[in-house]
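Chemist: what shape does this take:
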Amino acid sequence: MAVVRDPEATKARIFAAATAEFAAHGISGARIDRIAREAKANKQLIYAYFGDKAELFSHVLQRALLDLACANPVDADDPDGYIDRLMEYHRAHPELLRLLLWEGLEYGTAEIPHEAERRASYEAKAGAFAAAQEKGTVERILPPQDLVFMISALAGWPSAVPQFRRLLVGGTEADEARLRESVRTAARRLTRWDEGDEGGRGRV
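Modeler: Okay, here's the model as predicted:
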């Protein structure tokens, strides 16, 4: 009996293996041979599906970002809940932050593959916060694009540098809960004025 091949299942195995490989080794250090072996896929098939190693990395990162967006869509009307869910997602999926850090090391400020699509995705998030500012559910304390950047940093940094978090903040469950509440408080301060801070309204 002939073996029935399932291209989608093969691609899924390649994505899983490539995600782990790139998260551990970055673009330069990753090896297609290891990805093929882990995915139980032919090396040439990987090139046929995804192109070269840099293109495969780009596909993997785009998929990881899409998974984040689907699991945790922007909710500008509830910044506390949004940043809390972001923190939880990054804790459960640290590979996304590792991929982003490797991308930064590889490209720096140079243009990245599929930059227009990435920029559009980020601008859509900023647009959601801009709309919330128009409605008044988020205060005009910061420009919306800066706000998205800062919320992303607050939510992601604890999982991006767990050793720093442990050394400075502590490593117990109580320490983690305290940090999470501090991050929520910071998000509130970025999106809502404190009582009595009327003088600063309308700065943006």
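Chemist: going forward, measure contacts between C-alpha atoms and count neighbours the same way
Modeler: Fine.
Chemist: can you pull out the helices in this structure?
Modeler: Under the criterion DSSP state H, helices of the chain are mapped to 7-29, 32-39, 43-50, 53-71, 79-92, 94-107, 115-135, 144-160, 162-168, 173-191.
Chemist: one more to put side by side:
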Amino acid sequence: MSVRDPEATKARIFEAATAEFAAYGIAGARVDRIAREAKANKQLIYAYFGNKAELFAQVLEKALVDIAVSTPVDAENIDDWIDRLLDYHAAHPHVLRLLFWEGLEYGTDGIPHEEERRTHYDRKTAAFATAQAKGVISDAIPPQDLLFMMVALAGWSTAVPQMRRILVGGTDDDGARLRSSIREAARRLTQQ
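Modeler: Have a look, this model is predicted:
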């Protein structure tokens, strides 16, 4: 008889749910497929995570915490921060897919846990505001707008790889050139 390990089961469910939601979104995801991939009972998913929308919210929350921990904002060293964001998105494209699905499915009506996320982003915006107040970066663009633009610059090529391939090219040299261009654009947005 095998010993049950609830934490291992939760981890398998979470991993399977992340892949499922990244591929199909909230509406298209199927709890049956998540359970099958996780080698878990479907009822355990509901017991551990509530409904499918709550499971999605938890998956996205974990993804956002992971990227925040891995790539803390460094408004005083834009090149380094942009490089870390680009590298992170290349290694973890599911994060942007999850965000796109969230936007498609919830639109502008508000999302679950929006206030908690706003608080998180307020801290990131504060890093830009502090760098602006110190005169390290330009204050020509409000800090919240600047953060939004930087995140978009760093994520767009991963979010729409087909457009990157069509517009920029698909070789390693093309990728290196694009990275250099993104860094230059970020510098210009922040330079004094």
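Chemist: related to what we said a few turns ago, need the helices of the first structure in a markdown table (columns: mean neighbour count).
Modeler: A markdown table is the format used below for those (neighbours: other Cα atoms under 10 Å):
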| stretch | mean neighbour count |
| --- | --- |
| helix 7-29 | 18 |
| helix 32-39 | 18 |
| helix 43-50 | 14 |
| helix 53-71 | 17 |
| helix 79-92 | 18 |
| helix 94-107 | 18 |
| helix 115-135 | 15 |
| helix 144-160 | 18 |
| helix 162-168 | 13 |
| helix 173-191 | 16 |
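Chemist: average distance between stretch 174-188 of the second structure and the first structure?
Modeler: Aligned to the first structure and superposed, stretch 174-188 of the second structure gives a mean residue distance of 0.4 Å (mean Cα distance after the TM-score superposition for the first structure).
Chemist: tell me the contacts of the residue sitting nearest the centre point of the second structure?
Modeler: Centroid-nearest residue in the second structure: V95, 3.7 Å away (criterion: Cα atoms, centre = their mean). Applying Cα atoms under 8 Å, 6 or more residues apart in numbering to V95 of the second structure gives the contacts 22, 60, 63-64, 89.
Chemist: in CSV, list those along with distance to N51 of the second structure.
Modeler: Output for the contacts of V95 of the second structure, formatted as CSV (distance: Cα to Cα, whole Å):
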residue, distance to N51 of the second structure
A22, 17
L60, 14
A63, 19
L64, 20
H89, 28
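Chemist: and those residues, which is closest to P112 of the second structure?
Modeler: L60 (10.6 Å; Cα to Cα).
Chemist: circling back: run the contacts of V95 of the second structure past the first structure and keep the common ones.
Modeler: Counting by both residues aligned by TM-score structural alignment, their matches' Cα atoms under 8 Å, the first structure reproduces these contacts from the contacts of V95 of the second structure: 22, 60, 63-64, 89.
Chemist: nearest to D109 of the second structure among those residues?
Modeler: Distance ranking of those against D109 of the second structure, using Cα to Cα, places L60 first at 17.6 Å.
Chemist: mind checking how far the nearest residue to that closest one once chain neighbours are set aside is from G25 of the second structure?
Modeler: Once flanking residues are discounted, L60 of the second structure sits nearest to L98: 6.5 Å by Cα to Cα, 6 or more residues apart in numbering. L98 of the second structure sits 7 Å away from G25 of the second structure, taking Cα to Cα, to the nearest Å as the criterion.
Chemist: cool, and T171 of the second structure?
Modeler: Distance of T171 of the second structure to G25 of the second structure, computed by Cα to Cα: 30 Å.
Chemist: number of residues surrounding the residue lying closest to Y82 of the first structure once chain neighbours are set aside?
Modeler: Here the nearest residue to Y82 of the first structure in space, its sequence neighbours aside, is D75; by Cα to Cα, 6+ apart that works out to 5.8 Å. Look at D75 of the first structure: counted by other Cα atoms under 10 Å, it has 15 neighbours.
Chemist: please name the residues that touch D75 of the first structure.
Modeler: Counting by Cα under 8 Å, 6+ apart, D75 of the first structure has contacts 81-82, 128.
Chemist: against I141 of the first structure, how distant is it?
Modeler: In terms of Cα to Cα, D75 of the first structure sits 17 Å off from I141 of the first structure.
Chemist: same check, this time on A48 of the first structure
Modeler: Using Cα to Cα, A48 of the first structure is found at 49 Å from I141 of the first structure.
Chemist: same question, W193 of the first structure
Modeler: As judged by Cα to Cα, W193 of the first structure and I141 of the first structure stand 8 Å apart.
Chemist: ok, now Q44 of the first structure?
Modeler: 52 Å.
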